[in-house]
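In: Build me a model:
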Amino acid sequence: MRLLTTALLFALALPALAEKPRIKTFDEAWKTTKAHFYDKKMHGMDWDALKAKYRPLAQEAKTQTELIEITNRMLGELKASHLVLMSKDAYQEHMLPEMGSEPVPQVGFEAIEIDGGLFVRSIFEGGPAEKAGIKRGDRIVKINGVSAKKSELVEQAGSDPGLPWPPLWYVRAEGTEAVTLTVESEKGKSRAVVVTPEPISAVEATKNSVRVIRHHGMKFGYVHTWHFLVAPIFQTVSNAMAKEFKKCDGLLLDIRGRGGSPFVMNAILGLFRTGAWDKPVVLLVDDRSRSAKEIFTWAFMKENLGPAVGRTTEGAVLGSQFFPLSDGSCLLCPVVDGRMYTKGDKLEGKGVTPDHVVEYPLPWSNGFDEILEFGKDRLEIEVKRVKAKAAVAFLVRMAG
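Out: Next comes the predicted model:
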């Protein structure tokens, strides 16, 4: 099954393994990429020459982590999204549970490095970090007393080695053992926060995000879809429309971060195309909205379903497939040009710019969300416009 997914969709930790790394892993990744990469011209690169360049380095790798890093450097030469080698642990302990909507113990936030500091970028709604008071924009200074940059608990949450975007990071949970974070919510003012990991998934976080926001006398439904990977995400949105949002004036559909599959993407689009939701809607996107979410944004804007607000999306739009390798690791490889989903429009390396671009500063932002706030104001305008149009139509009917 072909999935339009993303290497950034899951926590792609690359932990060192005890056994000696196998060069066979490198060879399989090279061979599989050559056989299945969507562009048979390999983006103009000499794939045999790249093997000759990187294989000696891979043979010298002392750990599985090092071997995977070297392999990904080779893959990165193709400058393509959705092309990454994942470790056995990353694939089996993080990706597969998420694909099955299985909760696993997590601290519950993603962070990004800015000017040498690690800042919280997104937080699982209802997760342990949120419960402990961690907010977007907080700087993680130390973890269990060790500098965040040196802590063995900090793992890369995945990246496309061929794209220029900095990777996301997360704090690895060791079962449900509590983690003490030294946090700065204001520059230079730190505090200790104890977070006890709990089992949670992106699906549960999406469900937890469902709420009704009151804004200037109006009621807006809000849901944050963490990814478009599995059917329960669609079901969460659909159920909220029929229940919690039934008496709302409009909808804020937040698709910031990660990617997904075309199946869930089309199912959610269908809710608007068929009139299952016939009230105003504003779409929230950012520069980490990837893959299927970018195609969703493109279609949403092309079909004039509502205004899009936020940041230009990431530009990672290739149809990909998972290829498990013999050692248990997994290669994610692009097998389809994303333009087949966008009537020829190229989004790879370009992204989609929303109708309204909003500045979105992160460091020490104390949880403030400029995109959401702008979205609420924009939705208010849309609701008033629709109500005014309905009032005019009513008067015309009465006059006739």
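
In: Please make it C-alpha for all contacts and neighbour counts, starting now.
Out: Will do.

In: wait, residue 193 sits on residue 181?
Out: Yes - with contacts defined as Cα atoms under 8 Å, residue 193 counts as touching residue 181 at a distance of 5.1 Å.

In: between those two, who's got more neighbours?
Out: A side-by-side neighbour count of residue 193 and residue 181, using other Cα atoms under 10 Å, places residue 181 first with 24 against 16.

In: One more sequence to fold, the one below, so I can look at both together:
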Amino acid sequence: MIPTRLLTSALLLLSFYTGLQAGNFRNVPTDTVPSVQQLDLICDTVARYFYDENFIVDRFPGIRQRYRAMVLDQPVPEDLPDLVNTMLQEFETSHTAFYTHDDDAYYHLASIFYFLPAVKHLFGDEEIRYKSIGLLTQRDRSGYRVSSVLSGSPAETAGFREGDLLLQLNGQPYSFSQLQELEVGEHQFTIARDGQRLQLQVTPQLINPQAELEEASRQSARLIPQEAHQLAYIRLWSFAGERYYELLKEQVLFGTLKDADALILDLRGGWGGANPEYLNLFNQQVPVMAFRGRDGQAFTYDSQWRKPVVLLVDESVRSGKEILAFGFRKYQLGAVIGTTTAGAVTGGRVFILPDQNLLYLAVNMARVDGEILEGRGVEPDLIIEDRPETPEDEVLEGAVRYLKKVLDN
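Out: Next up, the predicted model:
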């Protein structure tokens, strides 16, 4: 059984709510700042704020010297993001990356921190909106690769898949900034998949990143009928904010999922940021309220999900979502199914650089009930790997089989 106070409040600020450094903010075009000055500023910030002082003292000076020499040898501004991220990968630490306007993560991260004045100022005190077809991507030297296709998005309708490599947009080399410049209407995307080039027609939408992830989570909710049972399924594409928890409660307590016999909560993909208190939805040690009026009409209010529930996880489950998986398994709320999570649990902080780029940096090591999950992750109770070469979601199918046995018994 899980205690009512299941985890300490000290963890509530993990990942997305540890603050933001807005010093030296200026509207300076990227190409006017010499690459070596940009790198020096990034390195100065890292040296001052990165959580591991021993690493900064023992290893970082040599790393910094090597990458500074690379920039001096070939100071091409377009190459700087890849070079900085390659440098930061040597830290082997989560919540440590460099984002520019050419990354969809730039807009997602900024929208998560939008409650802070410095971020609002960065976007002219206007709501953050970007052009999107519903893809989350990862950018490296090979280009933009699809890491997630959001539920119910234009990209899902058009047939995009996880793992697709984005090659061209309207016949020109694809970039996220190019997507932002498109006129309203349908556009042609060229992708690489399984050694083939495919062309897909999609109409981007102008949308707030947080609203996009919330709607994708809502669109994912559905019932999975079985012979004698109904299973509820919902995929939370983000947990970085109360709005996603409220959506989950709305769907499973009052919406179309409430009468199902069991719940599949899919944490795979998207963003973390979950508050550990969200596990209380599955806490059985909360009373049910029953009311009866003078007219004889009665109703009950139950704020908890009291039927079987499983979590779906894999290596894309990071940060606050990993804390949920840890608590879910430790307090035996149900089975965790899939593969080991990312092991990405530190306290991250965003720094706005003078060229408006974002440096995301691990500034705190974290322990969850005394345990370090960084670099280790959470192992599932039932290991099922989803093979990318097959179109089926083998983890989901395994969860359905597992719950069918639970309900039949």
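
In: any residues in contact with both of residue 193 and residue 181 of structure 1?
Out: Among the neighbours of residue 193 of structure 1, none is also in contact with residue 181 (Cα atoms under 8 Å, 6 or more residues apart in numbering).

In: Matching residue 353 of structure 2 against structure 1, which residue comes up?
Out: When the two structures are superposed using TM-score structural alignment, residue 353 of structure 2 falls opposite residue 325 in structure 1.

In: wait, its match sits on residue 25?
Out: Yes - taking Cα under 8 Å as the contact criterion, residue 325 of structure 1 and residue 25 are neighbours in contact, 7.1 Å apart.

In: Look at these two and report which has more neighbours.
Out: More crowded of residue 325 of structure 1 and residue 25, by other Cα under 10 Å: residue 25, with 23 against 19.

In: Aligned counterpart of the more buried one in structure 2, please.
Out: Counting by TM-score structural alignment, which is the criterion used here, residue 25 of structure 1 corresponds to residue 38 in structure 2.

In: Specify the local secondary structure of its match.
Out: Assigned with DSSP: H, G, I helix; E, B strand; the rest coil, residue 38 of structure 2 falls in the helix class.

In: now the strand or helix carrying residue 121 of structure 2, how far from the chain's geometric center?
Out: With elements delineated by DSSP states H and E, residue 121 of structure 2 resides in helix 117-122, which encompasses its position. Relative to its chain's centre, helix 117-122 of structure 2 lies at 22 Å (Cα atoms, centre = their mean, to the nearest Å).

In: Same question for stretch 300-316 of structure 1.
Out: A distance of 15 Å separates the centroid of the chain from that of stretch 300-316 of structure 1, by Cα atoms, centre = their mean.

In: for stretch 175-186 of structure 1, same thing?
Out: When C-alpha coordinates are averaged (Cα atoms, centre = their mean), stretch 175-186 of structure 1 and its chain have centres 23 Å apart.

In: what does stretch 381-395 of structure 2 give?
Out: Distance, stretch centre to chain centre, for stretch 381-395 of structure 2: 20 Å (Cα atoms, centre = their mean).

In: for stretch 402-409 of structure 2, same thing?
Out: Taking Cα atoms, centre = their mean, the mean C-alpha location of stretch 402-409 of structure 2 is offset from the chain mean by 30 Å.

In: got a list of contacts for that stretch?
Out: Under the contact criterion Cα under 8 Å, 6+ apart, stretch 402-409 of structure 2 has outside partners 226, 229, 261, 262, 308.

In: same thing but at 7 Å, please
Out: Outside stretch 402-409 of structure 2, no residue is within contact range by Cα atoms under 7 Å, 6 or more residues apart in numbering.

In: which part of structure 2 lines up with stretch 299-313 of structure 1?
Out: So stretch 299-313 of structure 1 sits over residues 327-341 in structure 2, by TM-score structural alignment.

In: Quick check: the aligned residue for residue 217 of structure 2 in structure 1?
Out: In structure 1, residue 217 of structure 2 lands on residue 206 (TM-score structural alignment).

In: picking that back up, pull out the buried positions in the match of stretch 299-313 of structure 1.
Out: With burial defined by 16 or more other Cα atoms under 10 Å, the residues of stretch 327-341 of structure 2 counted as buried are 327, 328, 329, 333, 334, 335, 336, 337, 338, 339, 340, 341.

In: ok, of the residues you listed, which one's closest to residue 304 of structure 2?
Out: Of all the buried residues of stretch 327-341 of structure 2, residue 333 has the smallest distance to residue 304 of structure 2: 12.3 Å, by Cα to Cα.

In: And that closest one, how close does it get to residue 400 of structure 2?
Out: Applying Cα to Cα, to the nearest Å, one obtains 17 Å for the distance of residue 333 of structure 2 from residue 400 of structure 2.
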